[in-house]
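Undergrad: What follows is a predicted structure for the sequence shown.
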Amino acid sequence: MRLFLLTALTMCAFAANSVLNRLAIDSGASDPTSFAVVRVLSGALVLVILVFLRRGPLPLTSARRIVGAGSLSLYMIGFSVAYLTLDAGVGALILFAVVQITMFTASAFSGTAPTIRQVSGALVALAGLAFVLWPSEMLTVDLFGAALMTAAGVGWAAYSLAGRSEPDALSGTAANFVVALPVTALGMLMISGAWQMSAAGYGLAAVSGGVTSGLGYALWYRVLPQLVPTVAAVVQLSVPVIAIAGGVVLLGEAASLRLLLGAGLVLGGIALAVLNVKRS
């Protein structure tokens, strides 16, 4: 039960990131580049302070930072820039489909191949997500944006897989954010040199970085060693549904029958993949 609650809390933190991002950018309080840079900076500051208060190590030179910080930067840059040209729903579908494929493939190569039940659950949940997110009108998918979102999905999958062997979740996450900060800032500013941010934008990015990203990612690294990679992949399909529900409650967005049906499919698929049903 404790693992379930921690995992659910982590998914809520991930979904809150999406809500905060949409609130800042859709309202004009920030542009994607500024939001991403301040988000990583805030996460690094909060996590480093917590590590120092705990008198723990900050393993900036560990070889783990190559994968940890590198994949975090790849995710942040790809995710932020891709949404400049991609529809939000299609972008989320590409991201989470790539995360599923990457983590399932890595699991198979590591000797823990997913079961038929886990694959079936992932497919059902992904179908529910597509039902919720796919635009009703015809659209053209920007290939460059799709490539960036694919890279973001690979980056997040690699970041999640790296967390399974991180010996100290808080210190490891703090070091990842510190090392990823200059890489992410340089990459974002090279691609889009714009910097437009109001006081509200700084506040939203700070909350996203320090709380829902920094602490949320540290909690993710805390629970990952207790989850097999396939389960860790599938449970993340709940994030867009939680984010949409958050938009309904916090941003006044409309709820629909399509959302309820799709959410039911997502949750049913996750249950199929995660729950271990024993026959009596």
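TA: Done, it's in. Because the structure is predicted, anything quoted here is derived from the model rather than measured.

Undergrad: okay, CA-based contacts and neighbour counts for the rest of this
TA: Noted.

Undergrad: Any idea how many residues pack against the residue lying closest to Ala194 once chain neighbours are set aside?
TA: Of all residues beyond its chain neighbours, the one nearest Ala194 is Thr33 (7.0 Å), with distances taken as C-alpha to C-alpha, 6 or more residues apart in numbering. Residues within reach of Thr33, counting by other C-alpha atoms under 10 Å, total 26.

Undergrad: Where does Thr33 sit, in terms of helix or strand?
TA: Taking DSSP states H and E as the definition, one finds Thr33 inside helix 32-53.

Undergrad: so what does whichever helix or strand comes after that helix touch, helix or strand wise?
TA: Next helix or strand after helix 32-53 toward the C-terminus (DSSP H and E): helix 64-82. Secondary-structure packing of helix 64-82 (3 or more C-alpha pairs under 8 Å, 6 or more residues apart in numbering; DSSP states H and E): helix 32-53, helix 143-163, helix 169-191.

Undergrad: if you set the cut-off to 10 Å instead, what comes out?
TA: Counting contacts by 3 or more C-alpha pairs under 10 Å, 6 or more residues apart in numbering; DSSP states H and E, helix 64-82 is packed against helix 32-53, helix 88-109, helix 143-163, helix 169-191.

Undergrad: now for those, which one comes closest to Ala82?
TA: helix 143-163 (4.4 Å; C-alpha to C-alpha).

Undergrad: Helix 88-109 and the closest one, what's the angle between them?
TA: With axes from the mean of the first three to the mean of the last three C-alpha atoms, to 10 degrees applied, the angle from helix 143-163 to helix 88-109 works out at 40 degrees.

Undergrad: here comes the other one, which I'd like you to weigh against the first:
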Amino acid sequence: MSASISGSVKIIVVTFFALVAFAANSILCRLALGEEKIDPASFTAIRLASGALVLLLLVISQQPRTFSFWGSWQSSIMLFIYAVCFSFAYVSLDTATGALILFGTVQMTMLLFSYFKGVRLHRIEWSGVVLAFAGLVYLMLPGAQFPGWKGTVLMILSGIAWGFYSLWGRDSVQALKDTAFNFIRTLPFVVILALVFYSQATISIDGAIYAVLSGAIASGVGYAIWYVALAELSTTQSAVVQLFVPVLAALGGVIILDEAVTLRLLIAGTMILGGILFVVLGRYYLAQAKLKR
């Protein structure tokens, strides 16, 4: 019994730190790019490179005499797409809006993936999907508070990539090693990115520090912790807990960056997160109802 409680506490703590890391990435990226302390391509390159270095050192420190490749190219490609779109999107999006679009898209991606894998939705779940989609449409409607098409589309692409990265991460049995080599495999793409945007590179000391913190701690260590959590969480649970990230990011944006939370964002956020929560919990209670029959 005590072992079971200890295991549950461990998963709660691990999951919490992973969610804080996700929110920290949004805040660090916005700190760096919102104040133009670094360009988005350089931020992405430093972020992924520093994450790869720290994770590789952690792997070597655990098993200094053995070396083998883990992770996968498909996960690495999704990681790179997520990171580069994330950075370029945060040039124009504020912290809360970016996190809301990102994790709203992540959950929709995971739900649609389950649907195409044969998991059919009940009318209750479809109602939630419609509500969430309507919230996203409302957020993107033309108006004074519209976050802008470029940043919005880039963050949606980032969310789709992160959704697949999370889905494939559920099969990980060596979280630290898989995360390390996923980061290492992004380095060829990082070099290409740096060369393409070399002429536009602007890097300050503060910008580089934010990128290193985002890559080494919030991304590298944070994603390894997330892989540990994914191994113990159901798809439903992993979907629900990520809904807290936009809330944490919004709080960080208000406290650290002095960003305003608009009425449109509050309404759209309630619709998107409420709709997804409706889908997830609806599926859970429908499953429980079937078991009682």
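TA: In hand now; what should we look at? Quick caveat, the model's predicted, so the values are computed rather than measured.

Undergrad: And the residue nearest to Ala194 of structure 1? What does it align with in structure 2?
TA: With the correspondence set by TM-score structural alignment, Thr33 of structure 1 lines up against Ala41 in structure 2.

Undergrad: Check whether that match really touches Ala208, as I assumed.
TA: No: with contact defined as C-alpha atoms under 10 Å, Ala41 of structure 2 and Ala208 do not form a contacting pair (11.7 Å).

Undergrad: which residues sit in contact with the residue nearest to Ala194 of structure 1?
TA: In this structure, Thr33 of structure 1 makes contact with 39, 76-77, 80-81, 184-185, 187-197, judged by C-alpha atoms under 10 Å, 6 or more residues apart in numbering.

Undergrad: Comparing the helix holding Thr33 of structure 1 with structure 2, how large is the average distance?
TA: Comparison of helix 32-53 of structure 1 with structure 2 after fitting gives an average deviation of 1.0 Å (mean C-alpha distance after the TM-score superposition for structure 1).

Undergrad: Please identify the buried residues of that helix?
TA: Under the neighbour-count criterion of 16 or more other C-alpha atoms under 10 Å, helix 32-53 of structure 1 has 32-48, 50-51 buried.

Undergrad: same deal with stretch 177-195 of structure 1?
TA: Buried residues in stretch 177-195 of structure 1 (16+ other C-alpha under 10 Å): 177-181, 183-185, 187-188.

Undergrad: ditto for stretch 264-274 of structure 2
TA: Buried residues in stretch 264-274 of structure 2, counted by 16+ other C-alpha under 10 Å: 264-265, 268-269, 271-274.

Undergrad: and what of stretch 231-250 of structure 2?
TA: Judged by neighbour count using 16+ other C-alpha under 10 Å, the buried positions of stretch 231-250 of structure 2 are 231, 233, 235-236, 238-240, 242-250.

Undergrad: which among the buried residues of stretch 264-274 of structure 2 gets closest to Ile11 of structure 2?
TA: Leu273 (23.0 Å).

Undergrad: To which residue of structure 1 is Phe164 of structure 2 aligned?
TA: Counting by TM-score structural alignment, the partner of Phe164 of structure 2 is Ala158.

Undergrad: now swap in Thr15 of structure 2 and tell me
TA: Thr15 of structure 2 maps onto Thr7 of structure 1 when the alignment is built from TM-score structural alignment.

Undergrad: surely its match meets Leu224?
TA: Yes: using C-alpha under 10 Å, Thr7 of structure 1 makes contact with Leu224 at a distance of 8.8 Å.

Undergrad: what's the overlap in contacts for the two?
TA: Counting by C-alpha under 10 Å, 6+ apart, the contacts common to Thr7 of structure 1 and Leu224 are Ala232.

Undergrad: Tell me which other helices or strands the longest helix seen in structure 2 touches.
TA: For structure 2, the helix reaching the highest residue count under DSSP state H is reported as helix 2-34. Contact here means 3+ C-alpha pairs under 10 Å, 6+ apart; on that basis helix 2-34 of structure 2 packs against helix 40-62, helix 73-89, helix 95-116, helix 205-212, helix 222-230, helix 235-241, helix 245-256.

Undergrad: Alright, I will stop here.
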